[in-house]
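In: just need the structure, nothing else, for what follows:
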Amino acid sequence: MTERTFTTLSDGGHFFEGPRWHDGRWWVSDFYAGVVATVEADGTRRTVVEVEGQPSGLGWLPDGDLLVVSMKGHRVLRVGADGASSVHADLTSLDVPGPLNDMVVAPTGHAYVGCFGFDLMTGADPAPAPLYRVDPDGTASLAAEGLHFPNGAVITDDGATLVVGETLGCRYTAFALGPDGALTDRRVWAQMAPTPPLTTMGETLGALGVAPDGCGLDADGHIWAADAVGSRVVRIAPGGEVVDEVAAPEGLGAFACMLGGEDGRTLLTCLAPDFFEHARTAAPEAVLATIEVDVPRAGLP
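Out: Predicted coordinates:
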């Protein structure tokens, strides 16, 4: 495995998540600052929109409007070119178990939104969780059930396959993605470690070998993922072999990553000391850092 060292792009955030490369710049959510921001190559960070209910996953509709997950609001917001935001989809009627989380948006405008499945911040016992689908017109529905903390997801270049990480399952699960947005042919795409039983929060976290968080797809069909319990980013081959890894700087964990940059070979990683809301809200210690990799990005997001 190649020795690489992270380079800081921007710091002073509370908890960065959902990194994306779009229109020649980086975009990120800061959970506990309640904002979505862009980040230029020189590290300059500018707020795009303030989000009530904690922002997470980001994506774009075919017309260019930005979609943003409001985690605690159980909504997907739509932000126009003028910066005005509105509710694109309201998922409250679906009885969402715990906060919403990351999202990937297909070329058709169908969005797929994960959720925790339980209240992580109060230490509740983990439970299986659904993945939701939001159609281009804002209609929300259940896309899949029984996932172990559905989190970062990717869509292949041909638009035919969606792969979603299960953070508490140590695996990636794939679906065939239909032109109408339906998910079928569910299968394990990669199993990196045994899936632990969902018991108590402490027992489940302690049994995780790899906890895939935010991620991005490369042109070889591998996934770069943040390992939320391993303080590293890992490159995962179909099947589950970890073929490359880079350790986070000492004292920091890795919670999301994405490929981008002009040649698609820059891996931006969201780093922080931990993910706990009370600690991260109080201390702006989150960092965005980059490494250069060999294989460029592919697919979405």
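In: rest of the way, CA atoms for contacts and neighbours
Out: Fine.
In: list the buried residues in stretch 154-174.
Out: Applying a neighbour-count criterion of 16 or more other Cα atoms under 10 Å, one finds 154-156, 159, 161-174 buried in stretch 154-174.
In: swap that for stretch 210-220, please
Out: Buried residues in stretch 210-220, counted by 16+ other Cα under 10 Å: 210-218.
In: same thing with stretch 221-239?
Out: 221-238.
In: of the buried residues of stretch 210-220, closest to residue 49?
Out: Residue 49 lies nearest to residue 214 out of the buried residues of stretch 210-220, by Cα to Cα, at 21.0 Å.
In: re earlier: in strands, which of the buried residues of stretch 221-239 fall?
Out: In strands, defined here by DSSP state E, the members of these are 223-227, 232-236.
In: one more to line up against the first:
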Amino acid sequence: MSSRPGGGLPDMEILTTGIAMGESPRWHDGRLHLSDWMAGELLAVDSDGTREVVARISSFPFCFDWLPDGTLLVVFGSDGSVMRVAGDGTATPYADLAPYSRHPWNEIVTDRRGLAWVNGIGFDFPEGEPGPGQLVVVGSDGEVRQVVGDLAFPNGMVVTPDGSTLVVAESYAECLTAFDVAPDGTLSGRRVWAATPGDHPDGICLDADGAVWYADVGSSHCVRVAEGGDVLDVLEADRGCFSCVLGGDDGRTLFVVANSWEGLVVDGGERTGRVLTARAPAASA
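Out: As a prediction, this is how the structure comes out:
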């Protein structure tokens, strides 16, 4: 595992292994959290790699984020629902996404106002014929509204700290797409934030310099890119990089969830998923 093009980044190190299929990492309350889709587990990982199962989730896929009051929201992607998950693992309904799409829902991101955006890919991956993906916003009252309806396999999302801009990775369009955010969560001003030719960006995170890290499965790397598309740094891995997040005590540790895409474990096979880390040039936004 190596770095380029700047040459100033260290190689990635292994934090933990034995994950069936890691996705959707988040840094919260001093620990890394991630989804293990194949195992149906929401995991928390300490700085020494020790793992704890925070909740067991009966959905494939599933993703999660926290509201400002600490409420954990989990998207049960296969059911088309957003659930509140309590500390004891109990799940209660928060929002119903099923009326907006029968296809799996993919990612969620929240902001400081208590809004939550959830995207769906618009077809049954990987067998289905690709169709237009969408993005809905969920208000603090659980009301759902569609705000975008023609995304090319939407994946990871971030909201800027001031809440003014949302960036979504469009994997099949090979780009990061930005929107202006209205106070009610409505999106406008759609534009290409950065083209990623040859890459299909998956999970993303934003740093304090305004750059975005994106993970790419097919190219087995994570790329730091500036608005406009200039590539700032690249971290190479030995397997597909599904998502990434900045965290750690100073916000400058890049956590990458990586898996071997071919032959993903289903019933008792080898678990190839792992969490990789590297020191980043800028802290989390």
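In: next, the TM-score between them, please.
Out: Once the chains are laid over each other, their TM-score by TM-score structural alignment, normalised by the length of structure 2 reads 0.93; 279 aligned residues with a Cα RMSD of 1.6 Å.
In: related to what we said a few turns ago, need the max-distance pair from the ones in strands among the buried residues of stretch 221-239 of structure 1.
Out: Maximum distance among those (Cα to Cα): 13.7 Å, for 223 and 232.
In: and for these two, which residues touch both?
Out: Residues touching both residue 223 of structure 1 and residue 232 (Cα atoms under 8 Å, 6 or more residues apart in numbering): there are none.
In: just say helix, strand or coil for residue 60 of structure 2.
Out: Following DSSP: H, G, I helix; E, B strand; the rest coil, we place residue 60 of structure 2 in the coil state.
In: matching it against structure 1, which residue comes up?
Out: Structural alignment (TM-score structural alignment) places residue 60 of structure 2 against residue 54 in structure 1.
In: can you check residue 37 of structure 2 too?
Out: In structure 1, the residue matched to residue 37 of structure 2 (TM-score structural alignment) is residue 31.
In: residues near the closest residue to residue 12 of structure 2 other than its chain neighbours, how many?
Out: Excluding its sequence neighbours, the residue lying closest to residue 12 of structure 2 (Cα to Cα, 6 or more residues apart in numbering) is residue 278, at 4.7 Å. Counted with other Cα atoms under 10 Å, residues neighbouring residue 278 of structure 2 total 20.
In: surely residue 278 of structure 2 is in a strand?
Out: Yes - using three-state DSSP, the assignment for residue 278 of structure 2 is a strand.
In: so where do the strands sit in the stretch 1-150 of structure 2?
Out: For the stretch 1-150 of structure 2, applying DSSP state E, counting those that start in this stretch gives strands covering 3-4, 13-19, 22-28, 31-36, 41-45, 51-56, 62-66, 72-76, 81-85, 91-96, 105-110, 116-120, 133-138, 144-151.
In: pull up the aligned stretch in structure 1 for the second one.
Out: Looking back up the chat, that one is strand 13-19 of structure 2. Using TM-score structural alignment, the residues of structure 1 aligned to strand 13-19 of structure 2 are 7-13.
In: tally of neighbours for residue 294 of structure 1?
Out: 10.
In: what's residue 257 of structure 2 aligned with over in structure 1?
Out: Using TM-score structural alignment, the equivalent of residue 257 of structure 2 in structure 1 is residue 270.
In: with residue 273 of structure 2 instead?
Out: Checking TM-score structural alignment: residue 273 of structure 2 goes with residue 286.
In: go on, residue 162 of structure 2?
Out: Per TM-score structural alignment, residue 162 of structure 2 is aligned with residue 158.
In: look up how far residue 41 of structure 2 lies from the closest residue to residue 40 of structure 2 other than its chain neighbours.
Out: Once flanking residues are discounted, residue 40 of structure 2 sits nearest to residue 57: 5.0 Å by Cα to Cα, 6+ apart. Remark: distance between residue 57 of structure 2 and residue 41 of structure 2 (Cα to Cα, to the nearest Å) = 6 Å.
In: now swap in residue 17 of structure 2 and tell me
Out: For residue 17 of structure 2 relative to residue 41 of structure 2 (Cα to Cα), the value is 15 Å.
In: okay, these two: which has more neighbours?
Out: residue 41 (23 against 17).
In: that one: what's it in contact with?
Out: With Cα under 8 Å, 6+ apart, residue 41 of structure 2 has these contacts: 35, 53-57.
In: what's the closest of these to residue 244 of structure 2?
Out: Taking Cα to Cα as the measure, residue 244 of structure 2 sits nearest to residue 35 out of the contacts of residue 41 of structure 2, at 12.1 Å.
In: separation between that closest one and residue 84 of structure 2?
Out: Separation of residue 35 of structure 2 from residue 84 of structure 2 (Cα to Cα): 16 Å.
In: tell me which of those two has more neighbours.
Out: residue 35 (28 against 19).
In: residue 28 of structure 1: how many residues sit nearby?
Out: If you count neighbours by other Cα under 10 Å, residue 28 of structure 1 ends up with 26.
In: just checking, it touches residue 45?
Out: No - contact between residue 28 of structure 1 and residue 45 fails when scored by Cα atoms under 8 Å: they sit 9.6 Å apart.
In: who touches both of these two?
Out: Taking Cα under 8 Å, 6+ apart as the criterion, residue 28 of structure 1 and residue 45 both touch 37-39.
In: which among those residues end up buried?
Out: Taking 16+ other Cα under 10 Å as the criterion, what is buried in these is 37-39.
In: now, which of those residues sits nearest residue 204 of structure 1?
Out: residue 37 (33.0 Å).
In: residue 53 of structure 1: how many residues sit nearby?
Out: Per other Cα under 10 Å, the neighbour tally for residue 53 of structure 1 reads 17.
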